[in-house]
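Quick one, structure for this:
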Amino acid sequence: MQEQVRVLVVDDQRPFRVAASAVIARMPGWSVVGVAETGEEAVSVASGLVPDLVLMDFNLPGIDGVEAAARVAASVPGVRTVLCSTYRREDIPGADKVAAYLNKEELGRAALQTLWQEIRPAA
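The predicted structure is shown next:
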């Protein structure tokens, strides 16, 4: 049986939300269960949707992606967050607090599948 991965995409830029959603839609077993534009919205939406994975931008209006990831983790046990940004991971304060980091330019099926294999909860 194929693993199902429910994804919440969080980014303040619509073109990136659309692009990330399109990549995920073409991945067998993966689905976008929701999108959010701000960190606060991500926290609210995640608690209702209970995604497996949150693809989270760092630079968001209001709270940043690292703070939003911490709040999502507190409200949705087991969720994994991948910080997705154009910044280098070492330039993002607190980036070590999320499960993984992916540069937006590297977003693709293979990169997401590899990251998920590394960070998914044990069965």
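
use CA for all of it now, contacts and neighbours both
OK.

Show me where this protein has its strands.
Here the chain has its strands, by DSSP state E, at 5-10, 30-36, 53-57, 80-85, 100-103.

Could you list every helix and strand that the second one packs against?
For strand 30-36, the elements it packs on are strand 5-10, helix 14-25, helix 39-49, judged by 3 or more Cα pairs under 8 Å, 6 or more residues apart in numbering; DSSP states H and E.

List the buried residues of the last one.
Spelled out, that is helix 39-49. By neighbour count on 16 or more other Cα atoms under 10 Å, the buried set for helix 39-49 is 39-40, 42-43, 45-47.

how big is the angle separating it from strand 5-10?
Orientation note: helix 39-49 sits at an angle of 160 degrees relative to strand 5-10 (axes from the mean of the first three to the mean of the last three Cα atoms, to 10 degrees).

List of residues touching helix 39-49?
Contact with helix 39-49 is made by 8, 10, 33-36, 60-65, 67-69, 71-72, 75-76, as judged by Cα atoms under 8 Å, 6 or more residues apart in numbering.

Here is the second sequence; please produce its structure so I can put it next to the first one:
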Amino acid sequence: MIRVLIVDDQHLVRAGLRMLCESTDDIEVIGEATGGAEAVRLAAGLAPDVVIMDLRMPGVDGVVATTRILTERPSTRVVVLTTFDDDDHLYPALAAGACGFLAKDVAPETLVDAIRRAADGDSPFSTPVLRRLVAQAVGARQDEPANPGPDLTGRERTVLALLAEGLSNAEIAARLHIGVTTVKTHVAGLMTKTGCPNRVRLAVFAARNGLA
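Sure thing, here's the model as predicted:
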């Protein structure tokens, strides 16, 4: 069972997220917080697997709350769910340690999948956000010296390219007709070879090195 803490200052949003989570068999809402300070306190006491974090809240905002939660509990997975998916909100959230970033207009099934992916160690991002990160990395590559990168196998390069498109492990497995466990092994190997700590960094790495 995936234990989830919902953080949002709007009651209607929290109620909707709770109903969505409780419609599944494997996600349990263990608490709700109306602000960042309460989120930090509840995360310390309830030990959630995944925190669904709003960014703009009165008092302690979502970025500060994410930093404090992950300082106390580094294993917690924080997925940002926000109305504002611009760079001014994205990059501070990533710097704070959020493992995922979704806009509030995503489909319900996408959010449920994101919670499961986050709990499984994945990094769920709205496809437009990830593509924007990759596009920016491609632009930055024009001003950087060529980097041959690590010695990757053909399969690793294929997995990396699909990952950079925003595909999940399950989608990559289906595309390549291999098992999800095999994809996870390839992704873990890519992280080790490239020194990238998460999928977003891998996607950016792929773009900067002409592998996307």
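
follow-up on the earlier one: among the helices and strands packed on strand 30-36 of structure 1, which is nearest residue 104 of structure 1?
helix 14-25 (8.6 Å; Cα to Cα).

and the closest one with strand 53-57, angle?
160 degrees.

Provide the aligned range in structure 2 for helix 14-25 of structure 1.
Alignment of helix 14-25 of structure 1 against structure 2: residues 11-22, by TM-score structural alignment.

Relative to residue 72 of structure 1, how far out is the residue nearest the centre of structure 1?
In structure 1, the residue lying closest to the centroid (Cα atoms, centre = their mean) is residue 55, at 1.4 Å. Residue 55 of structure 1 is 12 Å from residue 72 of structure 1, where distance means Cα to Cα, to the nearest Å.

List the contacts of residue 105 of structure 1.
residue 86 are the contacts of residue 105 of structure 1 under Cα under 8 Å, 6+ apart.

repeat that with 10 Å
Contacts for residue 105 of structure 1 (Cα atoms under 10 Å, 6 or more residues apart in numbering) come out as 84-86.

quick one: the helices in structure 2?
11-22, 36-46, 62-72, 87-96, 108-119, 127-141, 154-164, 169-176, 180-194, 199-208 (DSSP state H).

Find the nearest non-adjacent residue to residue 99 of structure 1, please.
Residue nearest to residue 99 of structure 1 in three dimensions, not counting chain neighbours: residue 81, with 5.5 Å by Cα to Cα, 6 or more residues apart in numbering.

Can you report how many residues lie near the aligned partner of residue 73 of structure 1 in structure 2?
Using TM-score structural alignment, the equivalent of residue 73 of structure 1 in structure 2 is residue 70. Look at residue 70 of structure 2: counted by other Cα atoms under 10 Å, it has 19 neighbours.

hang on, the earlier thing: number of residues surrounding the residue nearest to residue 99 of structure 1?
The burial count for residue 81 of structure 1: 28, using other Cα under 10 Å.

before we move on, what about residue 113 of structure 1?
Applying other Cα under 10 Å, we find 13 residues neighbouring residue 113 of structure 1.

likewise residue 15 of structure 2?
Residue 15 of structure 2 is flanked by 14 other residues according to other Cα under 10 Å.

List the contacts of it.
Going by Cα under 10 Å, 6+ apart, residue 15 of structure 2 touches 6, 8, 21, 32.
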